[in-house]
Structure formats: structure tokens, C-alpha cells
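Colleague: Predicted model, plus sequence, below.
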Amino acid sequence: MRQAQSLHFSTHDGVELHYRHWPATLNEHQPRRAVVMFHRGHEHGGRMAHLADELDMAGCDFFAWDARGHGLSPGARGDSPSFATSVRDVQTFIEHLQRQHGIEEPNMVVLAQSVGAVVVATWAHDYNPKVRCLVLASPAFKVKLYVPFARPGLKLMKAVRGNFFVNSYVKPRLLTHDADRVASYKADPLISRPISVTMLLGLYEAADRVVADAQAIQVPTQLLVSGADLVVERAPQERFFERLGSARKEMHVLPGFFHDTLGERERSHALARITRFVSHCFEAPAAPVSLLDADRVGPTLAEAESLAAPLPRYSPRALYWRATRAGLRLGKGLSDGVKLGFDTGFDSGSTLDYVYRNQATGKGALGQKIDRSYLDSIGWRGIRQRKLHAEELLREAIARLRDAQRPVHIVDIAAGHGRYILEALNTLAEKPDSILLRDYSELNVQQGSALIQAKGLGEIARFVQGDAFDRASLASLDPRPTLAVVSGLYELFASNTLVSNSLAGLADAVEEGGYLVYTGQPWHPQLEMIARALTSHRQGQAWVMRRRSQAEMDQLVEAAGFRKISQRIDEWGIFSVSLAQRVRA
């Protein structure tokens, strides 16, 4: 039997999480490979230890973490600051394994069960990893709570009480028919029954999003479904599989299996299928599906076309959105933010600058209250979080350039008013060598130039009018940028040809080893409201957005000659910010 090593890694926020490592027992003279395992809720990585021996993969290292609040990792039992924090912990863990153990991401297999499988599925959706494949066992996309209206009730109680904990109702004998596993579960001091309502509601929200948008996941995936699962529902698992975008995917329903799929008495049937699937993925890697033409065919195009199509005039939905537009026009007379949106476009640089400032203004107390509600909508909260993530990755890129003793010449090709980038750079002890801000709007150039002077950056910064999609104009930037920024631009344009031209111009301009900060919008919960009720900066046209999955956005960036090295995403999965490096042409 393999012997586990007990290790720790530091997360993005400095928390030291525990994990176990079972080194490979067979040297097959090949690049190091690994199976990275993620446990069920209430449990810990040690509960998956048997798989290191039972799976026929002697040439693979095995790793299993203890999630926050589980096993030997710190934190209140069953809790995390948010579900998104745990998802980001997965990314941090994978990066640690690459850095500390020398295992490249394409040589990793990710094996996850129950809650762990939802965390991993969300990670695959949001971060577009390049792991070899996923194996998801009994993903807890919808837990059987058995109490009517339990979910809205928990949400209401949390709003009143704040975070609190509920205990699992699941008995060990309902998890597996394996008597030894039942006994070990009962005797295990590291198992805890509580789960925080923050995590439980976050689990539900992430699961809804990932099941609805599973087409965005491109990683080869094997789904194992327990046929007699008393803990989670099967229907969302089946919907997830049907919508899964992976070119290589398979689903197995295991008759009679309880929820602990990988710990069932007859689990050898499941493990044999895992070994076969993983071996095939290693021996015959699946060719990645090109998404460069996703603006001409595919799910997100169909979605955008549906949003752009008019509704039957007197249908309930048409009447609803007509009433919504009327309400917004009424709010325009009271809320400064809503008025600005109608005047300049809800996607304009002026609106964005207003959202960044986040100061509710309007006529009287009612106007300010309406404006506060407007500014607190989930989309604008996501925008402000995107600003913070962009600032974080800007500082990281500058630090990398300084470490390499290279000059810092920054260009933002569609800066709006430039507030987010100027505020980020103004806090640095050592200022960049130069800052060039560009925007197509003359109004934005005027107001951005004034902001440069107000921030006292006139000696190193300038603002000029320019077309972010003009390849020749971008390619001739002077000085040549070592750090290019594109924030909130590509999301507004459905055409991948436009985006590719822009990225190609930046690739021509940015020196090898330089950096690119770019944003994406893989998901938005208010797409229909935006399309049916809001107007864009393009002469009052409807603001219809075509989403790009993170996989599509990353492929466009990679095709231009950049390699993604880091990513951030908000807790709702709406806006991503990534850092890429220019590689040799």
C-alpha cells in the first residue's frame, strides 16, 4: 500500500490548507502524471486514500486536499468565506502542484465526488483549465433537502440572522452498502456534520449556473451517477451531461449504488471504468475544439439571436419588459445613474466611470434610494469587482517586469475615462515609465485627460483618441508597450474577427515577454433584462450581448500569441480578468 505524505499549501489569501500526497510506485519513463482528488462535503481527503491503491494507475502520483473547514485544514467546520473562495482554492492548489511537484496541468486528472464535484465543475467552467480530463462522481448539483421551500427559507433566515450552520441529515448507512466504510465513517473524528448556509446556498447557485451553461466546459469528462442515490437528485446530473461541451464525454449510471459512489461495496465496476477512461485520455489526447468561430455558430450565438428577436406584442414576457422599460424611464427622472445610462448608453465609458465611483445621487431621498438600488445591481457589483481584479493583475504584471529589469510602458486601448487604471497605478511607490490611454470617444478622451491632471500623472501619462480594432494603429504604438490592457471592451462586440484584429495588433506591438491584461464575461444572470430594457452607446440600440466562454476568450488570446498565466473571477462567475504573456512568434 502507498504511504501518504502530509503536506500544506498556501491559498491566495494566506490560509494554509492540508493535503496528502501518495507518490507514484512505478517509473514509466514518462512525464510525471497525477490524479488530484476532491472529497465529498463533511469529509476529507483521507476518505479517498483507498483509491490510490485500488485504481490501477501505478505511474501516477495521487493528491487529495482537505477543503477549508474540513479534515486537517483550518476554519469553522463546513464553512468557507464563499463558495467562490473554495473554487479559487482549487486553482491555487493546481498551481501549487505544478510549481512544487513539477507536474504540468495537461498531465493531471481531476477526480471529484459530490460537493467536491460541483466545486471542480465550477472551476472547469470559470477557469478553463487544461487538465487531461475530469471524473465527476455523484455531483451534488441539487441536494435532496426533503423540506418544502427549504432553499428560500434558508435564504430568508440568512438575510435575518447572517451566516449559520445546519447539520447533515444523512446517515452513514445511506451513503454506501460497504459495512467497513460505514463503520470507518462513524469512527472518523475528522468527519463533521455541520455545513454553513453560506456554503449551502453558494453550492446551489453555482450548480444552477454550471448546469445551465455546461456547454462552456471543454475538458474531457466522465460522469458517474449512483442509481439509488438518496442524497442528491439525478435530473440535474443528466442535464449537465446533455449540455456538456466536451467533445469526449461519457456518463455511467451505476444501478443500486448509494451516494458514496467511489466507496460503494461494488465500486470495482466504477473504478475499472475510471481507469479505462483516464488511460485512453492519456494515450490519445482529445483534440481541443476550436471556438474561434463561435461568433458564427454555436450556443452563445443562438442565445444572442434569441435575445435580439422581438417578442409577440401582447405576450406576457413582452408586457413584462414593456413595464420594466417604463419603470426605468420613470427612474430616469429621479436617478442620476439611470439618466446617464439613457443619455450615453448603459455600456458607455461615462456609465462605467459612474459605476466605479459608486456614489448614489439623484433628486431627493427617493432619487438617491433608486440610484443606490441601481448601483447595487449584481452586474454593477461584478463590474466593481472586475476593477479590483484588474488592478491586482496590473500590479502583478508590473512587479514581474520590474523583477526582470524591464521598463514599464503601459497602454490601455479602450480606457473609458481611465479611472480604474489611473487609480491602480497612482498607488505604486514606483510609477511606470509611460502610460498611454486610448479611447474611440472624444468625450472620454477629454474627461480622461482631465483625470490624468487631477491625479498628478501628467508627466508620464497621456490620453489620445484611437480605434481599438485598428490593427495597424495598434501595431505602431510608440513606445512599444510592455504591458497592454483591454478591459470591458471585447465583451461589447460579438464579432471574433474584430477581437482577433485587435489582439493581433497588440501582439505586433507588445515585445516578447511583455504582458496583456484582458477581461471576459463568461456568464451573466441578467442577459435578458439588459437586452430587453437597456440601451447601448450605439445610438440607443438595444444592448444585446453575446457571451464568450472563458475557453473561447482564452483561445482568441492564445491564437494571437499570448499565453495565459493567471486569472481572477468574481463570486458570481460574471466577469473574469486574466494575465497573459507574449510568447515567441
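Modeller: Now that the structure is in, tell me what you want to look at. As the structure is a computational prediction, the values presented were derived from the model and not from experiment.
Colleague: When you work out contacts or count neighbours from here on, use the C-alpha atoms and nothing else.
Modeller: Fine.
Colleague: what about the residue nearest the centre of the chain, distance to Val197?
Modeller: Nearest to the mean C-alpha position of the chain, by Cα atoms, centre = their mean, lies Asp126 at 2.7 Å. Going from Asp126 to Val197 by Cα to Cα, to the nearest Å gives 23 Å.
Colleague: How about Phe493?
Modeller: For Phe493, the distance to Val197 equals 38 Å [Cα to Cα].
Colleague: Could you do Ala542 as well?
Modeller: As judged by Cα to Cα, Ala542 and Val197 stand 38 Å apart.
Colleague: the strands in the stretch 451-585 of the chain, which residues?
Modeller: For the stretch 451-585 of the chain, applying DSSP state E, counting those that start in this stretch gives strands covering 461-465, 483-486, 515-520, 562-569, 576-582.
Colleague: Quick check: which helices or strands does the longest one pack against?
Modeller: Contacting strand 562-569 under the criterion 3 or more Cα pairs under 8 Å, 6 or more residues apart in numbering; DSSP states H and E are the following elements: helix 378-403, helix 550-560, strand 576-582.
Colleague: Equivalent analysis for the first one, please.
Modeller: For strand 461-465, the elements it packs on are strand 434-439, helix 442-454, judged by 3+ Cα pairs under 8 Å, 6+ apart.
Colleague: Show which residues not belonging to it make contact with it.
Modeller: 434-442, 445, 448-449, 452 (Cα atoms under 8 Å, 6 or more residues apart in numbering).
Colleague: And the fourth one, by the same measure?
Modeller: By Cα under 8 Å, 6+ apart, the surrounding residues in contact with strand 562-569 are 126-127, 386, 389, 507, 516, 554, 557-558, 575-583.
Colleague: would CSV of the contacts of strand 461-465 with neighbour count and distance to His409 be doable?
Modeller: Formatted as CSV, those follow (neighbours: other Cα atoms under 10 Å; distance: Cα to Cα, whole Å):
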residue, neighbour count, distance to His409
Ser434, 17, 5
Ile435, 25, 6
Leu436, 20, 8
Leu437, 26, 11
Arg438, 25, 14
Asp439, 23, 17
Tyr440, 17, 21
Ser441, 18, 23
Glu442, 13, 23
Val445, 23, 19
Gly448, 25, 18
Ser449, 20, 18
Ile452, 22, 16
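Colleague: And here is the other one:
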Amino acid sequence: MPHETLSAAPPAAGRPAFERTFQSHDGAEIFYRCWPAVSAAPKGAIVLFHRGHEHGGRVAHLVDELAMPDYAFYAWDARGHGRSPGQRGYSPSFAASVRDVDCFMREIETRDGFKLGDMAVVAQSVGAVLAATWVHDYAPDIRALVLASPAFSVKLYMPFAKESIALWQKLRGVFFVNSYVKAKFLTHDPERIASFEADPLITRPIASNILVELYRHAARVVNDARAITVPTQLLISGSDWVVRHAPQHEFFVNLGSSIKERHVLKGFFHDTLGERDRAPVVGDVRRFITEQFAKPIERADLTAAHLSGFTRDEADRLASPLDPLSPKGLYWALNRAFIKLGAWFSAGLKTGVATGFDSGSTLDYVYENEARGLGPVGRAVDRIFLDAIGWRGIRQRKVHLEEMIPAGIARLKQAGRPANVLDIAAGHGRYVLDAIAKCPDQPAAVRLQDYSDINVAAGQKLIAARKLPQSFSFHRADAFDGEALAAQTPAPNLAIVSGLYELFPDNALIARSLGGIARAMTPGALLIYTNQPWHPQLEMIARSLTSHRGGEAWVMRRRTQGEMDQLVEAAGFRKLDQCIDQWGIFTVSLAERI
């Protein structure tokens, strides 16, 4: 249970710090400190994220140094660090730690009443990568983001260290790597050096999975920083021994924020906000945050991103034909030939070629995850197909749906409302039925729909095979017919849209569908929706795979999470929760009709 105590020796000398804990998404308890605003009417909240190996007490000096008494301050000890319990330096995944960030921000919102738009984030090093990934993946409308020496690329001084760590982890499982960085290479401040060396809460080890995944997520966020539209200030230490500068500059250039600043600090070591001569830099942070709070929050309108923007440009490039005799043209032609050949052996490839790789039939096959084919060779080819990163992401999306659907039904029960479930494009319906089967409380009615006669027949067969009651039904319907969706009887109070909107680039279609769902619902009803803000194999998919639409190329236009959330908000919903897979490909979100 969450608790709060007044610290006997608050790390920030000026204001008293309250010590609290909260439970994160998987039940892990995380420790944090809170410094309430001095004024009775606080202007906002500033959330501090510490460096790797450290804890919230190491950034507590900023509470006084920023000299912003009208703002509350918060600083956590990240999972596996400081006074948060758990194995030192360990997290199940980098994505789990990013979701911890989201849970922390929701804890502040729920407990102390600060909306995301009333919060600014100041983060250092690994904490800055966590914060940047959270802003990219969860698209929060925070007021400002300050990143100090983000650890997008850590300097590992042994040759091939990163590759060796990844290989050893693959062979032996997760292990721990100790940091031997000396305090004198982090800062020129003698007090900070002494306190670092004497601090018993410094965590030297870091789990190998976090180190490997830190590089992968950092590369993704740097490359796709156009998706970040929050006002951002980037502080780069000019003499950093710990991380490389080049990805930091690349991140800044790619940033989609209309308000962004970059400061290169000559002679500064890695502990940017703990350096000896930090006062002017801290002043710049104070000025930047104050400027953002002094004006109405500005948010880029992403609802027309299908007409112009970087994801539209990306999709247009992928839809443009290649010279068939060019190296790339020949490469992808050979790839398509191998897929057609593989379809003679692999049951999964055969299903994809016959019905489209984005079809309900293919997805149902991927969910089953059982390699089938012609003899051992066919099964081996099928296993390679099923283990593609996109399909692994699809299966993790199913796991998250099986978490979110029962949570939605339980929320409705708590409000005294029987759950009437509607899935507007269920494919074969396997993921919905599997999720509902795990619910302690069964819904009053379940209506599954799909446009495809093949999917409807398969879904009806699945319902019959499971001997489900008559309140479970499957119908043929158009997920983009807003009027038909609005006229649903009984009116749904838990609507599900999974894997559908990602296949259609036009936001007008999405708005029509969401509008119909919203008109069918009363306030307090819930919507579960998925999105694909990123994918590592977009070109392979566009150049090699066919869709369910007449065998044409499967070209996807990504929607950033901010774009998808704005479409949902415009239809009359408020986002409550979200999860994302460990690769950053698929999100599952829960929203409430308002």
C-alpha cells in the first residue's frame, strides 16, 4: 500500500521532503520523494529523473538550486536503485522501466492533482533516455522536457563490448555488468565527488538486458524524434567521458518540437546538473521551464498528419516503385520470390500469400504460434516466419489486450455497470475470447464483427467450439460505417478496436469510425484501441508482403502515438492507461467516454 512519511533528513536543505511509495504496473513498489510547493496555489510540478547507477537523492539539490518555490518537486529511485526494492541494477526490460515512468506520472496526477499539462520533466543520462522514450511512446502532453546529457550511446571502452554483451546474454541469459566510472570523471565539483564516493546507495551493477535494450531504444527514439512535439531543452556536456555527443545532436536535429533549445557546455563532464559551475545552466533550465508555464500549452495538431507530415512522406516513399534493375529492386524482387517459394512449404506463408499478410486469417495463425508445414523443412521455415519481430510484437499485443480487457470489465463492474462488449473488427475473434475467458466476471453481452465472410464464419465456429452462451455473437459489418456503429443495441460500454486503424492511412476513415463508437456510448463507457507508432521492418513489409486488399503491396503509414491519441480525444474520449511491447512497435490503450 502507498505510504507517506516526512523525511528526517531531507536531501534538499530548504524544503521538507515527504517520502512515499507507489505500486507500478506489475506490482513493484517504487520509492520517491515529494517536495510540496511553498505557495498555497502551486503553479505546477517538476519531476526529476536521476542518472543510471544513482537515485533520487542525487538530484535533490536541484529543488533548492532551481529556486522555484511555486512548484512541487518529485524524484524517484528507479526500480532496482536507491531505496526502491528489488535486485540492484535490474529491471525486467527497458520498456518495463519506461512504463514505470508512466505509472509514476499517473501517481502524481492521481494523488496530488497535477495534470500532465501542469508537469515538466528534468532528466539526466539514462534517466533522460527513459524520459525521452516515455514522451515518444506514450505521447504525454507535458509542459516541458529538459534532457541533460542523455545516454543515447554509452562509451564502452573495450572493443566490441556492446556486441559481446549481447552475444553472452543470448548464450547464458541475463548477467550483470559493473560500472567502474570514477566520480572525478563525472564532475569537477569536489563536494559531488566526495558524496558520490561515500554514497552507499550508488548501484554499480547494471543488468545486461537493460544495457543492450538501452542502445536499441535510444537508437529508435533518436531516429524517430520527429514524433516528439513537446517543448524540449537539450543540455550537452562538452567534455563527457561517459556518453557520445553525435546521437545527442542527431536527436536535436530530428526533434519535431516547434520549441527546442540546444546548449553545448564547454568543459562539462557527464553529471551536467551536478557540475561545479552549474549555476548558469540551472538558470537556463529555470528560464526555459518558466517560459513554458507562462503561456498556454501549445500542442501540435496531428489529426491531419495523413495529408502532410513525416509519416505521410515515409509511406509515399515506400509506395513508390523501384527500378527493377537497381540493386534494391533486385533485392526485393528476390525476397518476394523466396516468400512465394516458401509458401509451398510453410503453412504460415501459404496463408499470408492466399489471404493477405494483414488478414484476420494470418493474424489468427500468428496467435496460435504453432509451426506447421511440409516436413521438417517446412516447419523450420514456418518457425522463422512466426518468429519475425513484427509477429512477436503482435503476440505481445495480444498479451496486453488480455491485460486491458479484463481491467476494463472490472472497472465497469466497480461502477455498477454490466459489460456490453463490442469488437468492431475482430478477425477470427481469438484474442477477444481468450481475454474474456480470463475475466473473473463475465460480460453481459459480447458482439464481435468483421467485414470478411471468412472471418465471420471462423469466429462463429470458434464461439460454438467453446460452447459460449447466446449472448456471444459474431456478425458481418463494416467497421467504418459510423451510423451503424452508433445504432448498436445493446449500446456497448466496452468497445475494442485492435489491429484495424493501423491498416488504413486516412484519418477521415478513423474519425468516422471513432465517431460512430462514441455516439453509441454514454459517459464512463470504455474504449480499448491499438496503434503502431513504429516498426523496424516497414520497407520489408511494403516491398515484399501483400495485403488483404486484392493482393496489393502492404504499405503502412505509421501513426505516432500523439496522432492516434488526438483522434481518440477528438471523438470524445480521455486516455486512462497504455502499454507497449518491449520493441516499441504496438501500443494498447484504454480510454473513457467523457
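Modeller: Thanks, I have the structure now. Just so it is clear, the model here is predicted, and its values are computed rather than measured.
Colleague: Quick TM-score on the pair, please.
Modeller: Here the superposed chains carry a TM-score of 0.97, computed using TM-score structural alignment, normalised by the length of structure 1; 581 aligned residues with a Cα RMSD of 1.2 Å.
Colleague: before we move on, the earlier item: can you tell me which residue in structure 2 aligns to the residue nearest to the centre of structure 1?
Modeller: Using TM-score structural alignment, the equivalent of Asp126 of structure 1 in structure 2 is Asp137.
Colleague: can you check Asp213 of structure 1 too?
Modeller: Using TM-score structural alignment, Asp213 of structure 1 pairs with Asp224 in structure 2.
Colleague: okay, now the residue nearest to its match when sequence neighbours are not counted: neighbour count?
Modeller: In this structure, Asp224 of structure 2 finds its nearest non-sequential neighbour in Asn254, 7.2 Å apart by Cα to Cα, 6 or more residues apart in numbering. The number of residues packed around Asn254 of structure 2, counting by other Cα atoms under 10 Å, is 17.
Colleague: Relative to Ser91 of structure 2, how far out is Asn254 of structure 2?
Modeller: Here Asn254 of structure 2 is placed at a distance of 29 Å from Ser91 of structure 2 (Cα to Cα).
Colleague: How about Ala166 of structure 2?
Modeller: Ala166 of structure 2 is 16 Å from Ser91 of structure 2, by Cα to Cα.
Colleague: Among those two, which residue is more densely surrounded?
Modeller: Using other Cα under 10 Å as the criterion, Ala166 of structure 2 and Ser91 rank with Ser91 on top: 20 against 17.
Colleague: And that one, what's its match in structure 1?
Modeller: Checking TM-score structural alignment: Ser91 of structure 2 goes with Ser80.
Colleague: Determine the three-state secondary structure at its match.
Modeller: Assigned with DSSP: H, G, I helix; E, B strand; the rest coil, Ser80 of structure 1 falls in the coil class.
Colleague: who's in contact with it?
Modeller: Arg68, Gly69, Ser86, Ser196, Thr198, Met199 are the contacts of Ser80 of structure 1 under Cα under 8 Å, 6+ apart.
Colleague: How about Gly458 of structure 1?
Modeller: So Gly458 of structure 1 contacts Ile452 (Cα under 8 Å, 6+ apart).
Colleague: related to what we said a few turns ago, and the residue nearest to the centre of structure 1, what does it touch?
Modeller: For Asp126 of structure 1, counting by Cα under 8 Å, 6+ apart, the contacting residues are Pro522, Gln550, Ile569, Gly573.
Colleague: Quick check, the last one in contact with Pro522.
Modeller: To tie it back to what came earlier, the one meant is Gly573 of structure 1. Yes: the pair Gly573 of structure 1 / Pro522 is scored as a contact, 7.3 Å apart, by Cα atoms under 8 Å.
Colleague: according to the alignment, the strand or helix carrying Glu197 of structure 2 goes to what range in structure 1?
Modeller: Assigned by DSSP states H and E, Glu197 of structure 2 belongs to helix 190-198. Under TM-score structural alignment, helix 190-198 of structure 2 corresponds to residues 179-187 of structure 1.
Colleague: Give the buried residues for the matching stretch.
Modeller: Arg181, Val182, Tyr185 (16 or more other Cα atoms under 10 Å).
Colleague: Stretch 139-151 of structure 1 now?
Modeller: Pro139, Ala140, Phe141, Lys142, Val143.
Colleague: Equivalent analysis for stretch 390-402 of structure 1, please.
Modeller: Those would be Ala390, Glu391, Leu393, Leu394, Arg395, Ala397, Ile398, Arg400, Leu401, for stretch 390-402 of structure 1 by 16+ other Cα under 10 Å.
Colleague: what does the fifth one align to in structure 2?
Modeller: Alignment note (TM-score structural alignment): Arg395 of structure 1 maps to Pro406 of structure 2.
Colleague: State the distance from that match to Arg430 of structure 2.
Modeller: Relative to Arg430 of structure 2, Pro406 of structure 2 is positioned 15 Å away (Cα to Cα).
Colleague: ditto for Glu54 of structure 2
Modeller: According to Cα to Cα, Glu54 of structure 2 and Arg430 of structure 2 sit 45 Å apart.
Colleague: Mind checking which of those two has more residues around it?
Modeller: Between Glu54 of structure 2 and Arg430, counting by other Cα under 10 Å, Glu54 is the more crowded of the two (23 against 20).
Colleague: hmm, back to that, let me have the helices and strands packed on strand 461-465 of structure 1 in CSV, extended by distance to Thr275 of structure 1.
Modeller: Shown next, in CSV, are these (distance: least, Cα to Cα, whole Å):
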stretch, distance to Thr275 of structure 1
strand 434-439, 53
helix 442-454, 57
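Colleague: Can you tell me the closest non-neighbouring residue to Met57 of structure 1?
Modeller: Thr275 (7.2 Å).
Colleague: thought that neighbour was touching Ala58?
Modeller: No: with contact defined as Cα under 8 Å, Thr275 of structure 1 does not reach Ala58; the gap is 10.9 Å.
Colleague: Looking for the alignment partner of Ala484 of structure 2 in structure 1.
Modeller: Checking TM-score structural alignment: Ala484 of structure 2 goes with Ser473.
Colleague: no no, Phe31 of structure 2
Modeller: Aligned partner of Phe31 of structure 2 by TM-score structural alignment: His18.
Colleague: Also Ala279 of structure 2?
Modeller: Match for Ala279 of structure 2 (TM-score structural alignment): Ser268.
Colleague: neighbours of that match, just the number please.
Modeller: By the criterion of other Cα under 10 Å, Ser268 of structure 1 has 14 neighbours.
Colleague: residues touching it, list them.
Modeller: By Cα under 8 Å, 6+ apart, the contact list for Ser268 of structure 1 is empty.
Colleague: what's the distance between it and Glu54 of structure 1?
Modeller: 8 Å.
Colleague: what's the answer for Leu203 of structure 1, then?
Modeller: Applying Cα to Cα to Leu203 of structure 1 and Glu54 of structure 1 gives a distance of 30 Å.
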